[in-house]
Each structure stands twice: as C-alpha cells, then as structure tokens.
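# The following block contains a protein sequence and its predicted model.
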Amino acid sequence: MNYHDGTLARANEISTEPSSPTRDEYYKICLQHLKTGELEQAEARCREGLASDANHAGLLHLMAGVSLLNGNYDAAVEWACRALTSEMKATYLATLGTALQGKGLQEQAFEAFQRAVALDPVDPTVWENFGNALNRAGHVNQASLCFLIARAYQKLPFLAECRSVPRNGWNALTRQFNPHLQSRPGSGEARDPIHCFWSNAPLSEMSRLSLQSMVRQGHPVKLYTYDNVGAMQARVPPGVMVVDAGDLVPGAIYQHAVLNSEIRYFSDIFRYAVLHEFGGWWLDTDIVLVKPLDFGREHVFSAQWSGVENGHVCVGDVMRAPKGSPHMANLYALSLQRMFSEKRVEYGAVGPLLLSEYLLVAGDEELQSSILPPTTFNAIDWREVDLFAAEGRAGFDLLSDPRVTGVHLWGKMWAERGLRFDAVPEQSVAGYLKKLVLEPNWLTQLAAKYDSDKGAVYKGQLAHHYTRIYHELFRSKALEPIRILEIGLCRGRVEGWTQDQVPSLQMWLDYFPNAEVIGADIEDFSWFSHPRVRIHRVDQGDRSMLEQLAAKEKPLDIVIDDGSHASVHQHLTLGVLFPSLKPGGLFVIEDLDWQPPEIPSNGAPLVKDVLNAMKVSGSFTSIVMTEAEAKLISDEVDEILLNDSFRELMSRGKLGGLGVLRRKGQ
C-alpha cells in the first residue's frame, strides 16, 4: 500500500465513526423524546448531554420536565432551579411553579408564576400553565383570565409584537391579521342599518357628531332610548330615527343595570339584543365614521390595543350580526346571567371581557376570522385619548392607514382626563373630524382661505365651485396616506399676475392631513417648501417630461389636471399619467370648456366630447395618445363623471366642465 492508499484508508476509518451530538442537538433529540412520551430515552439523552455541559439551561429544564411527568416533584424543583441559575427564563419559572405546586407549596408556586409572567408577559404557554395551576387550586375566575390572555396572544399576535415596536409602527403589525376583512366602500350595495343607544342624559356634542357621521355615510341610523322619544327626536341630527328601547328590552332590566353598575354596561347588554332582533351594525355613539361599513362578512367584531391584562381584547364598540344570530342570543343570555348574579357588575364583565371570552376561548375559527384589528376603529387607543385634543402630528400619524374606517373617540375617558370636546383646537384630530363631518362646505372654505378658484368665489366673482364635488369624491380618503398629484399651480400666468402661495396644494394639505401632495407646473416653485410636498417643473406639452414625472411619482391615488386646459395637453397628460393611477384611483380634468387661444389644438377634440362618446361606446379615442394608452383607458375606466363648473354654467351655459375618471378597483 503506498502513502496515498494509507491516507485514504485512515480517512475512511475516521469518517465511519459516529460523531457525538452537539449540546443543542442533544436538546432537540431529548425534546422529541419528551413530546412522544419516551421519558426514559429523554432522560438518558439529557444526561449524556449534561455530561459534556453540566450547565446547559435547556437540558436542565428538560430534566425538570421529565421529573414532572414522572411525578418526582422534588427532582423537578431541583432541576428547574439549576436551569434558572444558568439562564433566567419565564418558561423555566413556570415549570418551577408547577413543581412547587406538586409539592403542595402553593404560595411559592404562585410567586414563581407571577415572576414568570412579569418576565415575559406575552408568552401564551406561561399564561396557560399559570391558568392550569390556578384551576388546580380552585381559583376558577383567575384561571379563566389566564387562559383568555394566553389565547389573546396566540390568536392576535400583534398584541405581543407591538411591545417591541415603536408606537407609530403598530398598524403595520396588523396587515396580515384577517386580511380578508377589507372595507368595500364602493360595493354599491344598500347600506346596513346602524343601531345605537343613548339614555338618561342630554345628547352630547360628541354623540351628535358620531350620529351625523353615520348618516353622512349613507346608513339608516336608529337611536334607542328609555327617555322621551319625541324630545330625543328633536335633538338628534336629521336622518336619525329615535326608537323606544323598552319595546325591545324591558325597562326593569335597564333600571336594574343602572342601579347596580353604570348605564354604559347596560348598553353592552342592549347591543346583543338589538342585533339578534334586527341584524345590522352596532356602533357606540363616540365612533366617528369616515367610510361606509361593508366588510363582506355576516359577523364582524373589533379589537383594541390595550387591556389584555384584564381580558379586554375584543370590544363591542363596533359589531355586525345577521338577524337571529345565535351568537348574539348567547351573548345576551350570558350578559343577563352575569348582570343578575353579581351584586356589583365590574367594568367589562358583560362587555369586553365577556365578548373576548366568547370569541377567543369558546369561539371557533369562523368567529375569530371576523375580528377586525385595532387599526380599523381603535387606531388611537383609549390610553391615548389626549391625542384627540392635541395639536400636532402624533394623532394623525396613528390614523394614517387606508384601513381606518372609523375613529373611536373613547368619550368616557374625556372627563377622566379633564378634556372638553367643545374646546378642542381646530388643528387637532377632534377639530379636524368636526370639520370633515359637520361642515359640508369645509373644502369650499379652505379654497376661500387660500384664494383658490376651485371654490365658490374667486376675486369677488363666481368661481368653479369644484370643491362641492371634491368633498363628496374625496372625503372617504381624507385620513388615508394617499398620494395626490396636481398639475398646474400658477395663477394668471398670461395676465402677468404674481403669487406668493400655492393655493390648491395648501388646500389639499389641510384636507388630507396624511397625504403626500405632489405638484407639477411649467413655472419654478422651488421657493415653496413643506415636509409633505414635492413640486416638479414640468412642461405639460412635453411627453418625455410627463413620463419622467410618472416614473418618479407612481403610484398615485388622485391626479388633478388643472394645467394649461388645452385639449392637446389634456389628452397627452391623461395618456401618460393614467397608468400611474392605483386601482380605484381618480383622474380629474378641470375646465373642460375653456381652451387657451395661444395653444393650438393640433386637431385634438375636446376631452369632454371624447368622454361623452366613451360613455356611449365604451371606447376612448385620441390622436395624441399612443394606441396602447387609449386602449388602457378604454379597458380600465370603471366610471366617468361629468360635473358642472358653476362659472361656465352661469356665464356660458356650459355643462360638464369637470371630468372624473375612476380606474377599476382590484
């Protein structure tokens, strides 16, 4: 045998010898034996691993587990303590607690569990084990709370994840939670009725705002009361029907609830009854609705950010159920049982706590898949109610999510924090919501404030009054982090006017507090600066410049062409920028009736005429666009709206001066 043969032989001899498992491999092997109930094998391999590393915390903990399963509690305590000496972990403390309880050391056991949940308050396994220990000790209610907390962290993982993420990142954690629950404001279906309750107090300004917001979104609204129906009807906003609550739930139950708890707890009971009887939506009267309610599910429930430690995970501020829902019947029966079996009903007992238990512990996957994340209605938490009355970005940032459908103002908390809803600053979230809901001419007022001709009056003369249309088109997106582009920022260029403002962009900044506002103009606007604004210098008649603009700024939610108004430019701009529009986005073309005399049409027909023809034929034709651009518009436009410019209508009798194209949704 030559040298090389000998080397090869020795190498083969070495490679055929089995290698010893590493410590971590020992751990995995032992854990697998433990899971399959092979306790002897698990113990043997644990001891082998500990022979090479006597302080391996994982192996020490597994030995504690083996001892527990063998009923050897003394050994389990010893092994768990050794594991904790090597590494302090909540699961090790929980194992120690179980072992101590097995020895009959109840007080020390509970102390170990309390240390465990303090060390890792979001570990479902630790809470589950704590619940089992409490159950064994006969503390049923406390055990139930532990099981509920465990289930909350299992089923709503964002509640655990948010503890290690900055506050403004919490909404992002919920994007994969029940993603099928998406608001469908454009579904076109008849709006479901909304049921509310108010009694035993004058209707507050906040509640009037809430009710008005529901009516504005097109929902039939019924307000139930035990007060005088006629007097209440005179105080509610138009469109709200006041109903005698006693026709549904006897007044005796109401009186008992008020005497033994608070009126808000009775409303928890009442909502189950009304949804079972009639179906539809329940909304608390401190919810401001910013979009119509339609999630495509029979049952819908809502979650909140805070309160897990008390079992308040799901809240009844917003709920949907079909008529005759067995779940509403069950919740009504359970809530009455609790109300009449306890001398004093504690907060949440018939509301958030009961609802959370029903959905997360007793509920099936179908019910749990009907829970909305906090982002949808409770984006600002009840512990953050001060943000509603504060000026600045903090509150608006938390509402900057397209899934926000309503804003829960947490009315009860205002008095506790010494806040007054009637005295909030205009620049606060609450002040903004008041204007958005209560002032139908708010956008027109903004146009006047910044001297824009999109409003009702401009330089003392009748203006276009497009703002009345824009408010209806845009208000459901008002809080969203949209991207809006307006082309044409300069006023009176031909007349030689000078300007020191950018009226429409400033108007959009106020109206869309979370939007990116993008401007484009042939003039230089580099002198204007704002954190949410970008302005590009673009010649609307230059295809390459428009293409560069599209490449830089796509995708877009809204495009407004208020540029030269020349048909040839409007054709070109629509063709180049329409592909940058998001599904469901809006492309708006202003001043369709006015053509600048200094810009030749080059044979391009009025865009208004082309849009009218498309409404009949379904096809968009243009000598300015490429064939592909025109085809995309023909294929992708879902709706064409032609609205009037008041100025053109009154001065020249022209109709349809404002064109709106809605791109098909996803």
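Perfect, thanks for sending it.

# going forward, measure contacts and count neighbours with C-alpha atoms only.
OK.

# what's the burial count for residue 285?
By the measure other Cα atoms under 10 Å, the count of residues near residue 285 is 25.

# Then it would be within a strand, right?
No. Using DSSP: H, G, I helix; E, B strand; the rest coil, the assignment for residue 285 is coil, not a strand.

# Give me the secondary structure label for the closest residue to it other than its chain neighbours.
Sequence neighbours aside, residue 207 is the residue nearest to residue 285 in space, at 5.0 Å (criterion: Cα to Cα, 6 or more residues apart in numbering). Following three-state DSSP, residue 207 is assigned to helix.

# next up, a second structure to put side by side with the first:
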Amino acid sequence: MRTNPRCFEQEKGMPVELNRRPVASLWIGEKLQYLNQLCLKSHLRHGHPVTLYCTDNVQNAPEGVVVRPASEIMDIPMDIVEETSASFLSNVFRYKMIRATGAIWIDCDAFCHRPFPDEWEWIFAGHGMRGALNCGVVGLPQHCELMDRLLDYYDNLPDAPPWWNKQQRKKLEKQKDAPHAVKIYRTERTAFGPQAFTYFAQQTGDYERAMTPDVLYPVPFQLNDIFYDPHGRVEGWFTEATTSVHLYTNGTKPWWRRNVPLENSYAWRMCQEVGIDPGLALED
C-alpha cells in the first residue's frame, strides 16, 4: 500500500481524515445498491473526500459521504431521464461538476483500489477490448480546451454528432416525436458518453494523455460477471498501476443485484474488507 507522509490510513475500511483530492458522483434515484455503497466508501477508506449529488432524498449513503442536491451543479430534466436512462445525463453532469468544483468524477460503480496520486491532473483511460476512451473516472483541469469542447457539445447539440457516419445519421432521422437529445440516445446509447469523450479528446490532442486500461478499467466489460464468481481470479487482471476497478453495474445481470454476492467472490471480499452489508441494499 502506498503511504502518504502527511497522514495514515486506518484498517477495516473505516473512513479517515486525509489530505487527498475530493471525488464526486451523481445518483438519480432514491436508494443506493450495495455495490454503489461499496464503491463510494472505498474512496473514503483511502482518504478521498466524497460528495454524492442526488436528485432524490437518498438515505442510505455510507457514513462520511457528503450528500448534496444535484441542482447545485445543474438541473436534471427527469422527463429526459425517463426516456433514456439514469446514467444518460450524468455524461453532461460530470463535466459541469468538474468545472465547478475541480473534483475527480467517479461513477458509482468505480471501486478505489489505490488512492489517486496528487500529481495526476489528467485522469482517463482506454477501456475494454476496443481501445476507445471511457469516462467512468475522469479528472481534467477545470479550464481546458477539452472541457470547453465537451460542454459546448452538450449545451449546443448539433443536428448529429460530427463523428457519425451516414448510416447513423439515417437512423437518427428516423426517430420521431422526441426531444433531440433522446433521439441521439436512441440512435447510439454512448453518443453522450465514451463516443463524445473519445472524439473531442482526439480533436484537442489530449487523447495521447490516456492511461492504459489496467489503470482504471483492468477487467474488460465483457467479463463483468467475474466479480461475482467465487472461483474467479479478478486480481489476475490487475497491475501495479491499477488504481480504480470498474464493476459495471449497468451491465450486471439482475440476479447479482438482487442477491448477496457469493462467498469468496471479489464483490463479497471487498464488502467484507470495506465494511458493507450487501443484504441491506439489494435491488427490489
């Protein structure tokens, strides 16, 4: 475990006072699931102050997480959320949050394996088996060209994303009777997320700053069930550079969200290590 000369870390997952960079996320809904509790508390364990911006009155955030209204950053149009997904507008929210606060964005399913080094100003990485960038964990300077391009894209949506091909544009044109943002989502679900982040990072030249997948996304998305397999070797994917471990709750089969993880699986072991009782926050 890395040490910090300014502080120390308590054992057994208890949050402690450390002088590390703040992290923040967004939750749309009334109740966190146990994996979300686990991931948020994992950052507290390593001394990162954690803020969770919420659209509802969330009562089951781990002790130590600061819960704030999402409206402090931006209004969340719930009619758009209902026609897309709970995570859709988080792609806009994360950059507005970074610009306003300077915190590192973390998805609520990003587990903190090691603390983020203080000197990391640019935090993003390639993802999975395709090599595209992901935006599940993002750190950017509050004022940079990449941030400007992303916010301009969201605030002034073009007729079609500039990187789309003819087939994608034709599919968009077939969408009827919906807000423009919803039409884009229905055409390509990741057009607000990894697609946009990858494209604009290429345009600004910041793509070259990307970390390798093992730093933030060591396990490929396609293998996400491994976190619940008591015989799986999750840590076999880790390297000495691994800092965050994405658990991909959006891709998790419903059974794993409605039942406690099997003993000795990675999810079970991390709940034991950090101090989360999965049985108290299962999906309905």
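Now that the structure is in, tell me what you want to look at. Note that the coordinates shown come from a computational prediction; the quantities given were computed from them, not determined experimentally.

# what's the matching residue for the residue nearest to residue 285 of structure 1 over in structure 2?
Applying TM-score structural alignment, one finds that residue 207 of structure 1 aligns to residue 36 in structure 2.

# Test my guess that that match contacts residue 106.
No. With contact defined as Cα atoms under 8 Å, residue 36 of structure 2 does not reach residue 106; the gap is 10.9 Å.

# which of the two has more neighbours?
Taking other Cα under 10 Å, residue 36 of structure 2 and residue 106 do not tie; residue 106 has more neighbours (26 against 22).

# residues in contact with that one?
Contact analysis of residue 106 of structure 2 by Cα atoms under 8 Å, 6 or more residues apart in numbering lists 23, 24, 25, 136, 137, 138.

# how about 10 Å then?
23-26, 39-40, 43, 50, 52, 94, 112, 135-139, 244, 246 (Cα atoms under 10 Å, 6 or more residues apart in numbering).

# do the same with residue 213 of structure 1
207, 219, 237, 287-292, 406, 433-434, 436-438 are the contacts of residue 213 of structure 1 under Cα under 10 Å, 6+ apart.

# let's see 8 Å
288, 289, 290, 437, 438.

# Derive a ChimeraX selection command for the buried subset of those residues.
Those of those that count as buried under 16 or more other Cα atoms under 10 Å are selected in ChimeraX with:
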select :288,289,290,437,438
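
# you'd agree residue 639 of structure 1 is in a strand?
Yes. Counting by three-state DSSP, residue 639 of structure 1 is found in a strand.

# burial of the closest residue to it other than its chain neighbours, as a residue count?
With Cα to Cα, 6+ apart as the criterion, residue 639 of structure 1 has its nearest non-adjacent residue at 5.2 Å, and that residue is residue 662. Number of residues near residue 662 of structure 1 (other Cα under 10 Å) recorded here: 20.

# Which strand or helix spans the residue nearest the centre of structure 1?
The residue lying closest to the centre of structure 1 (Cα atoms, centre = their mean) is residue 375, at 2.5 Å. In the assignment (DSSP states H and E), residue 375 of structure 1 maps to helix 374-377.

# Following the chain onward from that helix, which element is next?
That would be, after helix 374-377 of structure 1 and using DSSP H and E, helix 386-389.
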